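J.: test case, fold it:
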Amino acid sequence: MRSSILFCLSLIVLLAACAKPAPAYRDEAFTAESPFEYRSTLEPLDNCQVGQRALLSQGYQVEMGRPNSVKGSKFFQPESGHQTELSITLVCLPSGSGGSVLYASAVQSRYELKSASSSAGVSVAGMGSISLPWMANKEAMVKVADETVTDPDFYKRLFALIGNLEGE
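T.: Model (predicted):
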């Protein structure tokens, strides 16, 4: 009796360990209400210029790919050996009721310092190859995760700044 209970518990633990996480698309709601949009009375190009000024005022490095979009990025180092990049993309499109809609999407990328060691080998014609114990450590920042920022408060703060800059 006891061995069959242990076998069943072991089987349950094994099956749980092999289970795959649910795909992210299953939780995607596609609701009409979105924290990622800001409506303005400005024309789309003017709205994007205000968004660009907002990002620049906060220390983001800004690039303009097209007239109706802006991309900004900023780096943070929360602790030694770790780095975070926050990238924000703004797209400005005309609104059906006049004015424009600014859509914002932010992605947070995390990097960690990783090291790899290597050894050197020398090959001499006619003598063969010799492996020498020269060890070299190479360190590099490696991307370990990307995550879309979905926090509505983040976008409220961004859009509040854009709204404050609209009148300038």
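
J.: when you work out contacts or count neighbours from here on, use the C-alpha atoms and nothing else.
T.: OK.

J.: how about the strand ranked longest in the chain: buried residues?
T.: Scanning the chain for the strand with the most residues, using DSSP state E, yields strand 100-124. By 16 or more other C-alpha atoms under 10 Å, the buried positions in strand 100-124 come out as 100-112.

J.: what of stretch 70-86?
T.: Buried residues in stretch 70-86, counted by 16+ other C-alpha under 10 Å: 70-75, 82-86.

J.: how far does that stretch sit from its chain's centre?
T.: 10 Å (C-alpha atoms, centre = their mean, to the nearest Å).

J.: to check against the first, give me the structure of this:
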Amino acid sequence: MPQPIAGAAEAAMYKASVRALLRLAVKRLNNGDPSLLLKMAAPDAELMFPGNNSWAAMYRPVVKGRQPYATHRGVDECMSFAQRFVDEGIQFVIEDVLVNGPPWRIRIAVRVHVYIPGADGHDRYNNRAVAFLLARWGRLVMWEDYEDTERVAALDYE
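T.: A predicted model of the protein is given here:
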């Protein structure tokens, strides 16, 4: 009978804890409270939001290139970004969360359905997104979003 890998149970528990904490933070964000998500952010956290839209250009002009470009730097800018989600009434439905790596360099991939409910029962906005996050010792240091930026830009003109 094969022997269990040393530390495998602990790693699985840690990954399950990360998934549960992220789901709780998103649930709170959906309810208008971004504080848990922001408490998880390191003071120098960076957010990368792509495209030519007001979300990406909140603090500096959009820079396109092969390397990720931090559109939001530090907790204050990330707070403004999160508060804008709350103000717009954007909701997230997490479809999957993948977690890998040791606590000092844990990588997280989250696939979500994003929407703003409309007064008529139809979505005012909807999109699908994948976010890649990097955390060190439980603190988010990098968050990079991938989604249909044409839909984001269309929301700007609504």
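
J.: what's the TM-score here?
T.: The TM-score (TM-score structural alignment, normalised by the length of the second structure) is 0.27; 73 aligned residues with a C-alpha RMSD of 5.1 Å.

J.: re earlier: tell me the helix or strand right after the longest strand of the first structure.
T.: With elements assigned by DSSP states H and E, the helix or strand that comes after strand 100-124 of the first structure is strand 128-148.

J.: what sits against residue 57 of the first structure?
T.: With contacts defined as C-alpha atoms under 8 Å, 6 or more residues apart in numbering, residue 57 of the first structure has no neighbours.

J.: picking that back up, need the buried residues of stretch 70-86 of the first structure in TSV with secondary structure and distance to residue 116 of the first structure, can you?
T.: Shown next, in TSV, are the buried residues of stretch 70-86 of the first structure (DSSP: H, G, I helix; E, B strand; the rest coil; distance: C-alpha to C-alpha, whole Å):
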residue	secondary structure	distance to residue 116 of the first structure
70	strand	37
71	strand	33
72	strand	32
73	strand	28
74	strand	27
75	strand	24
82	strand	17
83	strand	18
84	strand	21
85	strand	23
86	strand	27
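
J.: which helix of the first structure spans the most residues?
T.: Counting residues, the longest helix found in the first structure (DSSP state H) is helix 2-18.

J.: what's the closest non-adjacent residue to residue 94 of the first structure?
T.: residue 100 (4.2 Å; C-alpha to C-alpha, 6 or more residues apart in numbering).

J.: hmm, the one you found is touching residue 44, no?
T.: Yes. Contact criterion C-alpha atoms under 8 Å: residue 100 of the first structure and residue 44 qualify, at 5.2 Å.

J.: so what sits against both of the two?
T.: 92-94.

J.: in strands, which of the residues you listed appear?
T.: 92-94.

J.: between the residues you listed, which is closest to residue 142 of the first structure?
T.: Set against residue 142 of the first structure, the nearest of those by C-alpha to C-alpha is residue 92 (32.5 Å).

J.: give the contact list for the residue nearest to residue 72 of the first structure when sequence neighbours are not counted.
T.: Residue nearest to residue 72 of the first structure in three dimensions, not counting chain neighbours: residue 62, with 4.3 Å by C-alpha to C-alpha, 6+ apart. Applying C-alpha under 8 Å, 6+ apart to residue 62 of the first structure gives the contacts 52, 55-56, 70-73.
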